[in-house]
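J.: Sequence first, then the predicted structure, then my questions.
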Amino acid sequence: MRVVGIQVSPERGGRAGFSVEFVGDGGEVVTVMCPQDDAGSLNRLNAIAKAKDMLRTALAADEALPAAGGAKAAFREPLPNARRAHDRDAMEEQLEEGLEDTFPASDPVSIATSTIAKGHSRR
């Protein structure tokens, strides 16, 4: 994969950190979540360097895993999400986070739909 683009997106306005996406020439995307540090010093400019550092660490760990216990030791079951675990508090927290991330939006969230009747002509 040859990286042709990098996109940095703030998580919760940068308070939770940044996600860095490395886009490949074949449409591949590698996303690295960089959590905000205690000092709050992570920003758009240094998030890319942090993501590259995290990838280097992950690659080094991946190379060490087969020696530590074979390929089976490298895989584990996926963690359950809030919906599967029926965790209403976590789902509410995720909804609030999503709303915070999209506020202020140009159009408010609406459950109603509007339709325009066809067949009427203006006179």
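T.: Looks like it arrived, so ask away.
J.: From here on, just use CA atoms for contacts and neighbour counts.
T.: OK.
J.: any chance you could map the strands in the protein?
T.: Per DSSP state E, the chain carries strands over the ranges 3-11, 17-24, 29-35.
J.: deepest of these, which one?
T.: Stretch with highest mean neighbour count among these: strand 17-24 (a mean of 21; mean count of other C-alpha atoms under 10 Å).
J.: angle of it against strand 3-11?
T.: Angle of strand 17-24 versus strand 3-11, following axes from the mean of the first three to the mean of the last three C-alpha atoms, to 10 degrees, is 160 degrees.
J.: let's bring in a second model and compare:
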Amino acid sequence: MHVVGTQVIPAYGSKGGFTVEFVGDGGEVVSVQIKSDRGQQLNRLNAVEKAREVMSRFAAAEICEDGARLSVLQTARAAGDQGTMEEQLDEGLEGTFPASDPVSVTSTAIPKGSKH
């Protein structure tokens, strides 16, 4: 992935921090939120560099604070969990009701005037 752009967005209220978004050439977006600390001189100009530092620490991390190894959570589809996928589908359909009802289609034929 090649980074083709960055966006720095104020976050956490006034002077609370920033969200830095790195945009990849394939449309990927990675967001890093950074809160300002009292001792930290965080501003728009250095927020991108601070976000890069955070990402590199995450990339290099092998264990969590509690000693457990980091793991990537799979989606239900990637894990092949049919039951969970069915539950998610049902929840999604319930959330769109009544839009999930089939559309009723009717047609009317209006005869044109007859030619004599």
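T.: All right, it came through fine. The model shown is predicted, which means the values in this text are computed figures rather than measured ones.
J.: TM-score them against each other, please.
T.: Comparison of the two superposed chains (TM-score structural alignment, normalised by the length of the second structure) gives a TM-score of 0.52, and 70 aligned residues with a C-alpha RMSD of 2.5 Å.
J.: angle of the lengthiest helix in the first structure against strand 29-35?
T.: Secondary structure assigned by DSSP state H gives helix 44-69 as the longest helix of the first structure. Counting by the same axes, to 10 degrees, helix 44-69 of the first structure lies at 100 degrees to strand 29-35.
J.: Tell me the buried residues in helix 44-69 of the first structure?
T.: For helix 44-69 of the first structure, burial by neighbour count (16 or more other C-alpha atoms under 10 Å) applies to 44, 47, 48, 50, 51.
J.: circling back to that earlier point, could I get the strands of the first structure as TSV with distance to residue 92 of the first structure?
T.: Shown next, in TSV, are the strands of the first structure (distance: least, C-alpha to C-alpha, whole Å):
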stretch	distance to residue 92 of the first structure
strand 3-11	17
strand 17-24	20
strand 29-35	21
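J.: Tell me which of the ones you listed sits nearest to residue 94 of the first structure.
T.: Evaluated over these, closeness to residue 94 of the first structure peaks at strand 3-11, with 12.2 Å, by C-alpha to C-alpha.
J.: next one: that closest one to chain centre, how far?
T.: 11 Å (C-alpha atoms, centre = their mean, to the nearest Å).
J.: re earlier: return the member of the buried residues of helix 44-69 of the first structure nearest to residue 4 of the first structure.
T.: Nearest to residue 4 of the first structure among those, counting by C-alpha to C-alpha, is residue 48 at 14.2 Å.
J.: Great, nothing more from me.
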